[in-house]
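In: the sequence and its predicted three-dimensional model are supplied below.
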Amino acid sequence: MRDGQVFSTRLNHVVTTEREFDELVTKSLPELLDRATGQTKRFLRETNQWDDDITHEKLALRWGYELVERFVVFGRTEVPCRPFFLLDSLIAKSFSQPDPLCYHKELLTPVGRFLDGLASRAVVSRDALIALFYHFYGFSQAHVVKLLGFGQAESQRVYKNFERWRQTGWQRTMNETGLSGSDIASLEEQLRSKPDHLNHEVERLMPILQSHYRKSEPEHYPCLSEQKWGQLFQDDYGHDYRVWHLALCRDCFMEVADRRQTEVGGKSKPQVNLHIHPLKKGGVLALFGGDRGGRHHGSPRTQRLSRTSA
């Protein structure tokens, strides 16, 4: 019997310890990905959202990756379990959510796939979650720290999030999203030539994406009133709340960023300011009042931020 068949058989049997689960899953990732991708294709076909083309093949593969990653993260808490059965359960639950993100035509465009890739990755990666502040609004690590009101220990964690995202996280996400080099180049050209148009498109798509992916947010993280946000910062609690919710809720982000302009250092109202590539090491950027479109390196209106690396 081939190794793949052995692992597939074992995935149908009960694993009783977290260690056994981790070892089996590590050796069986191809089988798990194949199962998740296959079920994704089946779901898209049954909901009349499937076309036999490379775009939908890449979409199914990326959803498969996302489902397996969630399975790896949360599966350990379900031991003892049968891994294949648990994966099937997770997939069924994911696709049975109300208002599933399947599949707005706009999200099959390069900018839609880019935003969707970032948001879906943020659900399972804190590096990606923190990076949303930069890709959506142009916030550097220093600005994120000030926006969230973090102390020294948490600040260092944010710098490390930015560093890991810059080194490996962004490229991995682009690979999983299926965006080609020409797709990225096209987005960059749009951002250079028509930044306001592209940022307007991002603003239009953000509520669709965020309302979907916030279903992964803890249920006790609702939107807050301006008064309650102020109390949360004043009493210095809810640090995880700030990261999760503000990264995935544009309305609350705008409210908090506007309220904390003095701390953050912005000179005007916060706004969507799309950036394609991760922030380069050195952190040069104009906040709020600068050019939209990610053209921050070398601009006369930029301000120099910390060069501390993670």
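Out: Good, I have the coordinates. Numbering: from 1, shown residues only.
In: switch to C-alpha atoms for all contacts and neighbour counts from now on
Out: OK.
In: and the helices in the stretch 101-250 of the chain, which stretches?
Out: With helices called from DSSP state H, counting those that start in this stretch, the stretch 101-250 of the chain shows them at 110-122, 126-137, 141-148, 152-164, 170-177, 181-193, 195-213, 226-234, 239-248, 250-259.
In: tell me which of the ones you listed lies nearest to residue 61.
Out: helix 170-177 (7.8 Å; Cα to Cα).
In: so what secondary structure elements neighbour that closest one?
Out: The helices and strands touching helix 170-177, judged by 3 or more Cα pairs under 8 Å, 6 or more residues apart in numbering; DSSP states H and E, are helix 54-75, helix 110-122.
In: re earlier: highest mean neighbour count out of the helices of the stretch 101-250 of the chain?
Out: Mean neighbour count (mean count of other Cα atoms under 10 Å) peaks for helix 126-137 among the helices of the stretch 101-250 of the chain, with a mean of 24.
In: and that one, what does it pack against?
Out: If you count contacts as 3+ Cα pairs under 8 Å, 6+ apart, helix 126-137 packs onto helix 110-122, helix 152-164, helix 239-248.
In: and the last one, what does it pack onto?
Out: Packing partners of helix 239-248 (3+ Cα pairs under 8 Å, 6+ apart): helix 126-137, helix 141-148, helix 195-213, helix 250-259.
In: mind doing that once more with 10 Å?
Out: helix 110-122, helix 126-137, helix 141-148, helix 195-213, helix 226-234, helix 250-259 (3 or more Cα pairs under 10 Å, 6 or more residues apart in numbering; DSSP states H and E).
In: next one for the comparison:
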Amino acid sequence: MSDRTTTVGRLDEVVSTPEEFDRAVSQALPVLLDRATSYTKRFLRETGQWSEDVAHEKFVLRWGAEYLERFLICGRSEVPCRPLFLLDSLVAKQHSQPEPFCYHPDLLTPLGRFLDGIVARAAISRDALIGLYHHCYGFGPGDVIALTGLNGSESQRIYKNFRRWRDSGWQRAMDEVGMTEAELNELSSRQERHPQRFNGESERLIRFAQAHYRKSEPDHYPCLSRPQWEEMFTQGYGYDYRIWHLALCLDCMQTAWALGSKGTPAVDKPRVELRVRP
């Protein structure tokens, strides 16, 4: 019996405690990732959205990794369970939703992959999160500081985040989603030729991606009412929430802008003006 078969067999056995779950899955992460990735590839094939190329391979690998991460987080609270069955059910549940995020046909276009890549990265990287203000709205560090009402040491961090994203973070994100130089140049060319149409298409996808990835951090997911935003800015709290949520919600960003502008805005009203390069 091969090592892989033995590992799968262990995952098929019932684990009764969180500690048993951790031991079982820690020895089988490559197998679990391969299983989640294979399911995603199969579903994309069944829906006619699969192509045999590097970009699609990287796409399913990234989604397989996201499903595996969710499995590792929720699995400890699902014991007793059979880990293999739990992973299968989690992936099946994601793919059986009325409009699974990874099924969105535009996500496999160059524009969709670009936006999905930078927004997904923003969910796990502060540098990418701050970079999102630039890519989606054309903001620089000073604009972000003015919009979010930061001061002192927090302001200095914004400049550092921008610099690191520009120096290395952006290229790493592009490599992860398999964006080629030709595809990036074509996106820039489309933006120059038809800016209004391009930004309109970008806004539709950005809103879709933002709503999905906000849920990766539930405490930061809910949109606040205008009075709640006003209280937060007036009382001077919630800096981390502002930075996170406003980057991932255009509607709340415009609300915050209106509260801070007082008729003499430090920055123009936020609207989608996609920037391909940092």
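Out: Structure received. Just so we're clear, the structure is a prediction, and the values are computed from it rather than from any experiment.
In: so after superposing, what's the score?
Out: For this chain pair, the superposition-based TM-score is 0.77 by TM-score structural alignment, normalised by the length of structure 2; 272 aligned residues with a Cα RMSD of 3.6 Å.
In: coming back round to it: and the helices and strands packed on helix 170-177 of structure 1 as JSON lines, adding distance to residue 132 of structure 1?
Out: As requested, these are exported to JSON lines (distance: least, Cα to Cα, whole Å):
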{"stretch": "helix 54-75", "distance to residue 132 of structure 1": "17"}
{"stretch": "helix 110-122", "distance to residue 132 of structure 1": "7"}
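In: ok, which of those comes nearest residue 17 of structure 1?
Out: helix 54-75 (11.1 Å).
In: mind listing what's buried in that closest one?
Out: Buried positions in helix 54-75 of structure 1, judged by neighbour count with 16 or more other Cα atoms under 10 Å: 56-69, 71-72, 75.
In: residue 83 of structure 2 is in contact with residue 11, isn't it?
Out: Yes. Using Cα atoms under 10 Å, residue 83 of structure 2 makes contact with residue 11 at a distance of 5.3 Å.
In: any common contacting residues for the two?
Out: 21, 24-25, 32 (Cα atoms under 10 Å, 6 or more residues apart in numbering).
In: looking at the residues you listed, which are in helices?
Out: 21, 24-25, 32 (DSSP state H).
In: could I get the residues you listed as TSV with neighbour count and distance to residue 196 of structure 2?
Out: Formatted as TSV, these follow (neighbours: other Cα atoms under 10 Å; distance: Cα to Cα, whole Å):
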residue	neighbour count	distance to residue 196 of structure 2
21	23	51
24	21	52
25	20	49
32	25	44
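In: which residues touch the closest residue to residue 129 of structure 2 other than its chain neighbours?
Out: Of all residues not flanking residue 129 of structure 2 in the chain, residue 122 sits nearest, at 4.0 Å (Cα to Cα, 6 or more residues apart in numbering). Counting by Cα under 10 Å, 6+ apart, residue 122 of structure 2 touches 116, 128-132, 173, 210, 213-214, 244, 247-248.
In: from residue 214 of structure 2, how far out is residue 122 of structure 2?
Out: From residue 122 of structure 2 across to residue 214 of structure 2, the span is 10 Å (Cα to Cα, to the nearest Å).
In: what's near enough to touch the closest residue to residue 55 of structure 1 other than its chain neighbours?
Out: Nearest non-adjacent residue to residue 55 of structure 1, counting by Cα to Cα, 6+ apart: residue 108, 7.7 Å away. By Cα under 10 Å, 6+ apart, residue 108 of structure 1 lies in contact with 55-56, 59, 114, 116.
In: look up how far residue 162 of structure 1 lies from residue 135 of structure 1.
Out: 11 Å.
In: try residue 40 of structure 1
Out: Distance from residue 40 of structure 1 to residue 162 of structure 1, by Cα to Cα: 31 Å.
In: among the helices and strands packed on helix 170-177 of structure 1, which comes closest to residue 275 of structure 1?
Out: Using Cα to Cα, the nearest of these to residue 275 of structure 1 is helix 110-122, at 10.6 Å.
In: mean offset of that closest one relative to structure 2 (after superposition)
Out: Relative to the matching residues in structure 2, helix 110-122 of structure 1 has an average distance of 1.6 Å after the fit, by mean Cα distance after the TM-score superposition for structure 1.
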